[in-house]
Every structure is written in C-alpha cells, then in structure tokens.
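# fold the following, please.
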Amino acid sequence: MTTTATPLALADVALRLRPGDHVAVATRELRRGTQVALPAADGGLVVTLPLTVPRGHKLAVRAAGAGEPVLKYGQSIGRATRDIAPGDHVHSHNLGMDDADRAYEFGTARVALPPAAVERTFRGYRRADGRWGTRNYIGIVTSVNCSASTARLIADQFRGRVLDAYPHVDGVVALTHDTGCGLVPTSDGAQVTRRTLRGYASHPNMAGLLVVGLGCEMLPVDGLLDGLALAPGTPVRRLVIQETGGIRATVRAGVAAIEEMLPAIDALRREEAPASALVLGLNCGGSDGYSGITANPALGRASDLLVAQGGTSVLAETPEVFGAEHLLLRRAVSREVGQRLLDRLDWWKGYTAAGGGTMDNNPSPGNKAGGLTTILEKSLGAVAKAGTAELVAVKEYAEPVTERGLVFMDTPGYDPVSVTGIVAGGATVVVFTTGRGSVLGCKPSPSIKVATNTETYERMREDMDLDAGRIVTGTATVEEIGEELFERVLAVASGEQTVSEELDLGSDEFVPWQLGAVT
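Okay, the predicted model is just below:
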C-alpha cells in the first residue's frame, strides 16, 4: 500500500455537509493509501485509506459500530452492517437500510417566504381562460394505442422546414401511448390515463388540439373531450379512424385540419406576463453523490425565488421522498396536507409489496455507481429540490395543480412517467437535474437540464443547459447557481430554446403511468 508524502486536509478533498455527519463526499478520486487529515473536532487524526473512494462517494470521518445509524445531511442514511472506521469507503458493502420509525410533526417548521421586492416577468402566450403558456404547440392527443401510428403519420407531415412559414408555432406534437383499451373504464388505471390525456389536451402550451381515436376503445375520443376545460377559442378537431375511412383517409383529414389551424395560431404573440403565472416542474434522474449538494439545492433556491413571486413549483417522485417525508411534513400548511402525503406513501408500500418489492429497492445501479447507497440518502438529496417553502397541497398523479406555492404530486420515480404527470398537471417549464447524464425532453413544456458535476457537463455539453458542479469546484455558491437557474427559467419561459428542444426531443417521453389489470 502506498501512502501520500503529506496528508491531505479533509476540506481539500471532500465535503462534509453537517458538523455531526459520519461521512463526507469525495470531491475527487481518493486512491487506496492516500492519507487524509481529519479536523480537530474529530480528533485531528490522520487516516490512511484502506480502499479507493471514487469521486462522489462517501468517506467515513467518524466511527460507526455495526447496527448504528450513519449520518449525512444531519439525518440517518442507513445503518452500518459492520464496524466502520474513519477513512473507510462507506457504500453498499458496509451500509444498509435503516427501518427505524421516524417522528412525524405537522407544520412545525413552516417558513412563509416573504414576497419578492421586485415583481419579475416573462414573455408568454395569454390564453383566453387567464392562464399563460410558454410555448405555442398544436397537440395530437390519441385516445388509444391503436391510433398512435396514425397520429405520428399526421405529425410527420409537419416536421422539417414545412413550418418555416409559421415561425410562431413551436411544432405539431403527437402524444402516443400504450393503452386506452383493455381497461375497466371505472378503474384507477383508466381514470389515471384519462386524467393524463385530458391534462395534456387542455395544457396552456397547447394552442390547438386534434384528438384521434380508433372508434371501439374503452376511452373514446368523446370521453376525452366531454367537459374538458379548454380556453375559449382553442381550435379543436376530432377524428375517429373507423368513421373517417381508415388510416390514409384519417391522415389526410388530420393534415387538413392542422393546416386550417396554423394561420390563427401563428398570429398569436408573446406578451409580458407576471412570473407568478409560471408552474415549474421539479424533477431529477440519473442522480449521483453530488445531486443533493449541488443541482438539487440550487433548484430549491430557484423554486423559492419563484414561490416568492407568487408562482408554483411541483415536486414529485413519491418513492424518492421515502425516508425524507418527515422533512416535508414539518413544512405542511395543515395536518390534512401532511396526512395526504403519508397516505400516498402508505399506498406505495402496498403497491411495491404487491409487486414483490419494497420501498428500498431504489437506488438504481447507476445511482449506486455515482455514490448513492440507500433510498434514504437518495431521498434526502431529492427533497432539496423543494427549497424551503411551505407545502401547500398534495396532488394525485396528473391532477390539475391550481394552488400557488410548493405542491407535491404523487408520481413514480421513473423519469418519463414522473415528468408526464407533472406536465399533465400544468407545469409550463420543467427543470431536470442529473448527475449521470439524462437526455429527457417533455413536449409541450421545455426541459432545462442541469448537471450536478462539471465532469458530466463537459462530457455531455451538447445535452446540458447548466453546470451546477461549479458549487463543488468553489467557483459558485448554491445561491448563485439557484439565482442563475431562476433567470434561465424566465428566459426559457420567454422563448429561449433548451438543448432538448434544439434536438426536437419530448414526444417519445410522453409516458402515462399505467395502473391496473389489462383485460
């Protein structure tokens, strides 16, 4: 085993997030044999690393006996499965789940954010119902998978330069999916699918709508349109393949219907709008050991800035707040709101058990390679996206978000399914943080992708919008990146393209959550 000539100070090679934490996060690879000098508060020891600690992984700075909780963020991220000594690499080989009950308090840490001193604005599309869009799309919504190919054939006629004559139309997006039939119409699964499709159909980023069905499905076209809260004046057309004469006839009719819509939609112009009109979706994927200390807390700062403007932020991914729910409950505006979150977590425990799993099956292999060990650690980092605002409401999947402030939506942790629910609920901009490197888009809402570390940002520069790794390198603070991100949200809401939009991503990532039996 080799040793370093001069011990490295802990602060130069790792980040310790709270004074009492057992672990610090390595900011560079620390090879086996490296000597690290711990702070005086931890005895001033010089430890020799018995194993290599990869960048983003955890280095023990305090001892923990087998069975004892291991702290990070000042919270338990699991229990030691064997004795851990200072200098050890802390990961799956010596850290397991902590199943101890957590103390739940409702509303004990509520902090009402003071209103912003200066009202900020963006340039958006005013809809006749008072809402504001950030994009001007024509949507093709399919009632059933059987009409998916037809919808794509229609949308394909408007790809490339054909829309150059309509510069104020962002595109024609076909929203296709794998269900719509074989479901009991009154079942939870059918209701979730219907709610999702209706959320997209009535989304403020949709300036025109074409609904395409087959004709014999359990979720028919008229069932999607009946009572739908569309902005007055929104052009809407319906096509049923069996009634229209088959695929070719339906494609011709669909193209003609959209061509008829284009001049009026292109005539719409952006106007000055208050930032309070924005609904911001908060999501993360491909998380790593830096997610909870760079991009996520920076996004939390941006979220707080928007909430202070009177706007709305939507946190989601219920399985990825498990173990950190007690922190959100303390910020709930009422016991009823907090209990709704607990009810959704209880539902998830039963749902995962029925599938032969448990809530601690997460993190994914990629998360673990990036330094995350348990769902507790992942969740504590994930909730940082929610900033410090009060939790004003808890919504079911794809349920319309009408409140102002921080809202939680019950979604799976799988990125496309989660973001689909958030957008269906009304998010007009999405910020997506990633450590490993996600490439998600989410039409009709723009997706701003934030890298948690500079290495990922540089390696995938053409797919990332912002580098939050500067927080680790010391060239920016969480607050500075958060404010930069808030400004980026306003710019993107005003029409600035994101990298996913430049690549025309976002149609295939429309993935409604599928629940229930298929008959």
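
# when you work out contacts or count neighbours from here on, use the C-alpha atoms and nothing else.
Will do.

# run through who's touching stretch 101-111.
The contact list for stretch 101-111 (Cα atoms under 8 Å, 6 or more residues apart in numbering) reads H326, L329, R330, R331, A332, V333, S334, R335, G338, T388, A389, E390.

# quick check: longest strand in this structure by residues?
In the chain, taking DSSP state E as the definition, the longest strand is strand 206-213.

# so after that one, what's the next helix or strand?
Going down the chain from strand 206-213, the next helix or strand is helix 221-225, by DSSP states H and E.

# and after that next one, which helix or strand comes next?
strand 236-240.

# got the contact list for that next one?
Under Cα under 8 Å, 6+ apart, the answer for strand 236-240 is 208-215, 221, 250, 253-254, 257.

# and these, which two are furthest apart?
Largest separation among the contacts of strand 236-240 by Cα to Cα: G208 and G215, giving 21.9 Å.

# higher neighbour count, these two?
G208 (26 against 19; other Cα atoms under 10 Å).

# any idea how far the most centrally placed residue in the chain is from Y414?
Nearest to the mean C-alpha position of the chain, by Cα atoms, centre = their mean, lies N283 at 1.4 Å. Per Cα to Cα, to the nearest Å, N283 is found 10 Å from Y414.

# the residue nearest to the centre of the chain against T318, yeah?
No - the criterion here is Cα atoms under 8 Å, and N283 misses it with T318 at 11.3 Å.

# name the residues that touch stretch 69-80?
Stretch 69-80 is touched from outside by 17-24, 64-68, 94-98, 374-377, 380, with contacts defined as Cα under 8 Å, 6+ apart.

# spatially nearest residue to S287 (excluding sequence neighbours)?
G435 (4.7 Å; Cα to Cα, 6 or more residues apart in numbering).

# how many residues are close by the one you found?
G435 has 29 neighbours, counted by other Cα under 10 Å.

# residue contacts, it?
G285, G286, S287, D288, G289, Y290, S291, G370, A451, T452, N453, T456.

# now with 7 Å, please.
The contact partners of G435, by Cα atoms under 7 Å, 6 or more residues apart in numbering, come to G286, S287, D288, Y290, S291, A451, T452, N453, T456.

# and A9, by the same measure?
By Cα under 7 Å, 6+ apart, the residues touching A9 are V36, A37, L38.

# one more to put side by side:
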Amino acid sequence: MKKLMKVNAHDNVIVALQDLEQGEHLIFENEEIVAVTPVKAKHKIAEKDFAIGDDIIMYGVLVGKANLPIKKGEVITTENVKHQSEKVFGKNGNLGWTPPNVDRWKDKTFNGYHRADGQVGTKNVWLFFPLVFCENKNIEKLKEIFENELLPKKDVSYKNFLRSLIEEKSVEEVAENTIDENLLDNVEVKFINHQGGCGGIRQDSELLAKLLAGYVNNPNVAGATILSLGCQNLQINIFNEALKEMSPNSDKEILIYEQQQIGTTDKMFQMVIKDSFEAIKRANQILRKPAPLSKLSIGLECGGSDGFSGISANPALGVVSDIFAALGGKSILAEFPELCGVEQELMNRCVDEEKADKFLSLMKAFEKSVVDAGSGFDMNPSPGNIKDGLITDAMKSAGAAKKGGTAPIVDVLDYGEYVTKPGLNLLNTPGNDAECTTGLVGSGATVVLFTTGLGNPMGNPITPVVKISSNTALIQRMHDIIDVNAGTVITGEKTIQEVGEEIVDYIIELASGNVETKADQLKQDIFIPWKRGVSL
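Below is the predicted model:
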C-alpha cells in the first residue's frame, strides 16, 4: 500500500495514507520527502516550504492560507493554516459533461411500490406524526400500542437478556416464549415526533408543514395518521395546503384527528386505533412491482467525515450520482455549509443563471445568518473532523462536494422544497447530520447514501440510509452500522469507479427489499427538522 498520494495535480499538499514517523524518508513523484514531525494517516504534509500568507491548494482549489512558516514535509494543522476559499464571481460559462456509460444498468429494474402520481417507493410505510409537539405523548402512546400488539417482535434480544436475569433462566429459555408473529408482512408502521408546530415564528410552522407534507408525499409512504391539538400555529389547513401544492392529485389515505374537537383522549384513541388499523391493512395489500431505475431519488450526505472521506467514499458517491443522472434518475446534494469554497464550480455547473443565482443567494443568506449568530462557516469542521485531518471548512467542503460527481445541476431547492427534475439537484440544508437527512427525505429522497469516516449509526423512519465507510478500519471496528466499505480505494484493492458501481448494485437490491440497511436493523429512526427562526 502506498504511503502518500496527491488528490489533484495542482495540489501543493500531500495526503498521508499511513502513519509516518518523524524523520522518515519517502520518495514521492521522484522527489524526496522527509516527515518533519510525526504524521497520522489522513493528515496532509507540505509539498514545499510555505511562507506566511501562501496559498494551500487541495482538490485543485484554495483551501487555506499559511498562518505560520511551514517546512516541506511538515504536517499542516489548525495552528499553521487558516481557512480561506476562492472568491465567487457568479456563473461563468458551463462545464462540459460527458455522461458515463450506463449500458450495464439501462435495462435493469427494481421492485418498488408504485403510487398513483407516478412516483415509486423503496418502502411501504404507514406514518404517524403530530402537527404540534403537544401531541408527542399521544404519538408515543400509539407507538407503544401498535409496536407491542401489531408488529413482529424483532428487537427482543436485550429484553430477553433482562428477563432472563429477572426470572433466573437462560436467554434461550426466555426466547422460546417470545411471540414472533408478523401480522403485516408488506407494510411498516413508523412514528415520528418533533418540537415544532407552535411557539416559534409563523415561518417555522409553515416550513415544518412543507417538510411534513414532503414526508407524506414521499413515495416510501403509503398513508398517514396525523394528530392535531387545534390551537397551534401549524393549523390543519396549512398542512393540507402545503401537501396540495406539492401533490395536487394525491390519493393517499390521510387520517387527521383534532383533539380539541373530538373531546376526551380515550375517545380520540379509539377512533385513531380503529381507523388506522383498517387503513394499514389496506396499505398492506400494496405489492412491489418492477420499475425503471430512473424512478429512484438518491440523497447524498456525509457525516463524521475524516481525511479519507474526500478521496474514497465521497467521490464514489459522485460516480453513483453521475450514473443515476445518466439513467434519468434524481440525486440530491445537500449540506450548504459544506459547499463553501466550491461555489464557483457549482454555479458554473448550473444549467442556467437563474439556478446559479438562487444557489448563491441561498448560500449568502445562510452564511449571513451564521455570522449574525456570532459564528461562521469557517467554524464548520467538528473536533472529530479536525482530529482526522479536515482542518479548514474549505478543505472539508472540497471533499464533501465530490459526492455530487460532475453532472450538470438541474435545480436548486430551499429546505422543504420537493425534488421534481431528473439529474443532480442542490438542496439547502445545514451540515448537521440529523437535520440534513430529515430534509433530504422531506424533499423526496427514497434512498439516502451517507458516507462516514468516524462512524454514525443514524437512520430515518421512512427512507433507508446506507452507510459507506471511507476507511477499512472503521467497518472492522463498527461493522454493525456500516453497509459498504469504500476503504478499499485507500488500500488500492478497488478503484473509485468500482466502489461506485458496487454501491449502485447495492441500491438496486435495497430498493427491491432484498437487503436491509444496518440503520434499519437497529431501528435508528431519527427525525429532526431544521428550525430556522427564533422562539416567541
């Protein structure tokens, strides 16, 4: 395995693929490099001497400025390098794109759930949720009722262990008495709650209405049971209008109950349970049928990134994104704070100036809100990112943007807007993993691809979240949360193209219900909306 690599021919920093000892002599591109200090794998060393103010180039773009003199072979750190990114001048021409050869997949299908509006889901979920946080407890109670009495008892291992201690029996003896009857073999029942719907500014409730409407409109959802209190900001009519605007001809079953109109909790629960059970049984009759791969919508995200993410897992997702763009499918690149520093390239890839201007406008508004709060995009790298080699936001962003491949950008969406155009779309979300995943699914993603170098167990209630590790050590250490290993790129076992194609094949099996993500196995159902306003 190689010890050093350069990502782009124009770079003036070199990535350490393995730990380097102080004083270690290496030959790279016919030149001798001596490690001035110990260097951990994933970190970068200077290719030449840097003076204060010199540009630091990686991925072929500006990612920082030297804050101190840096010797050739010295590791770059947050002490000797500060964040710096390229200036943005607006859309400047178009970047040419040659679609990849997709003959291998153009006639392939996946077995999905067809909806009346033409969308096709990878799951068949009946979803329970509240319009306001006041109904969270009632949603939790319904979850307890349905999961205990209706759903198969899959997650019993720890319960069996505790019961074995209480009853002083073996786990095997306890397990023999556990019921594992699946009454609904073709539908999942999921529950989400949130802290919104009232108390904040009205715009927050309107944005939450769009997000929840996006979840109902997502083809992974067969129908929904919705609880409303009655007096909250997020009124039923606001939700209905958001859904109608998103999907005027939706015929999904939607059951809405307003507690202040119904009366007692007992009366409401009896209505909700009876009506929902009948609707869920009807949803259970919907069967998987073949659909072209163009019906898939792929969300692209990274979380717990490391110094290898931008050179293995993220560019592998870029291959996937380009393949689906060529097949007529949709891909969605999110996390706007992690696109800081590559705005010019992305604007040039937009299909027209209107899209480019919208992207830049959203980026500037987001950054201003962060600055007004006393921070900045340069504070984006987390302690874990920095520890594993991502020392500036521009460096992190340049690697994160690789998930979007090279295809033209057909649309730019604000948070809560729903994806409609085939090809690569940009979605305005925070870099926060939970808020980003929640937003991707609300905008229509039927599969989310989530790269990680440090590990993250997060999933989603209605959409499978595929975890792709950037390094092999991670999947060896946390094999219970990782689905695909892109660390084989670092070891030289596979190319980025090969890993990308492997992920495409995995998606087809996943979308057909033949495999289950680790996050779904662990029931990692995370739903956290992005709250953009203040509380009143």
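
# on that earlier part again, dump the contacts of strand 236-240 of the first structure into a markdown table; add distance to R344 of the first structure as well.
Formatted as a markdown table, these follow (distance: Cα to Cα, whole Å):
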| residue | distance to R344 of the first structure |
| --- | --- |
| G208 | 34 |
| L209 | 33 |
| L210 | 34 |
| V211 | 32 |
| V212 | 33 |
| G213 | 33 |
| L214 | 35 |
| G215 | 35 |
| V221 | 30 |
| T250 | 42 |
| A253 | 43 |
| G254 | 40 |
| A257 | 42 |
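
# how near is the residue mapped onto D129 of the first structure from the second structure to E253 of the second structure?
Matched to the second structure by TM-score structural alignment, D129 of the first structure sits across from D117. As defined by Cα to Cα, D117 of the second structure lies at a distance of 13 Å from E253 of the second structure.

# what lines up with R82 of the first structure in the second structure?
That one, R82 of the first structure, aligns with L68 by TM-score structural alignment.

# oh sorry, the question was meant for G182 of the first structure
Using TM-score structural alignment, G182 of the first structure lines up with G199 in the second structure.

# same deal with G516 of the first structure?
In the second structure, G516 of the first structure lands on G533 (TM-score structural alignment).

# ok, back up a step: which residues in the second structure does the longest strand of the first structure align to?
Going by TM-score structural alignment: strand 206-213 of the first structure matches residues 221-228.

# with stretch 424-437 of the first structure instead?
By TM-score structural alignment, stretch 424-437 of the first structure lines up with residues 442-455 in the second structure.

# report the buried residues of the matching stretch.
442-455 (16 or more other Cα atoms under 10 Å).

# go on, stretch 454-469 of the first structure?
Quick answer for stretch 454-469 of the first structure (16+ other Cα under 10 Å): T454, T456, Y457, M460, R461, D463, M464, D465, L466, D467, A468, G469.

# most widely separated two among those?
D463 and G469 (15.3 Å).

# tell me where the stretch 401-536 of the second structure has helices.
433-442, 472-477, 488-491, 496-511, 518-521 (DSSP state H, counting those that start in this stretch).

# can you tell me what part of the first structure the longest one aligns to?
The counterpart of helix 496-511 of the second structure in the first structure, counting by TM-score structural alignment, spans residues 478-493.

# that stretch vs the second structure, mean deviation?
Average distance, stretch 478-493 of the first structure versus aligned residues of the second structure after superposition (mean Cα distance after the TM-score superposition for the first structure): 0.6 Å.

# nearest residue to the equivalent of A275 of the first structure over in the second structure other than its sequence neighbours?
Aligning on TM-score structural alignment places A275 of the first structure opposite L293 in the second structure. With Cα to Cα, 6+ apart as the criterion, L293 of the second structure has its nearest non-adjacent residue at 5.6 Å, and that residue is T109.

# what do you get for L113 of the first structure?
In space, L113 of the first structure is closest to A308, 5.8 Å off (Cα to Cα, 6+ apart).

# same check, this time on P512 of the first structure
V417 (5.7 Å).

# helices of the stretch 251-400 of the first structure, start to end?
For the stretch 251-400 of the first structure, the helices defined by DSSP H, counting those that start in this stretch cover 295-308, 325-329, 335-354, 365-369, 375-382.

# distance of the aligned partner of E135 of the second structure in the first structure from A174 of the first structure?
With the correspondence set by TM-score structural alignment, E135 of the second structure lines up against S147 in the first structure. Between S147 of the first structure and A174 of the first structure the distance is 10 Å, computed by Cα to Cα.

# more neighbours: those two, which one.
Neighbours per residue (other Cα under 10 Å) separate S147 of the first structure from A174, with A174 holding more: 28 against 24.

# quick check: that one touching Y137?
No - when contacts are counted by Cα atoms under 7 Å, A174 of the first structure is not listed as touching Y137 (10.4 Å).

# number of residues surrounding C216 of the first structure?
14.

# residues touching it, list them.
Applying Cα under 7 Å, 6+ apart, no residues contact C216 of the first structure.
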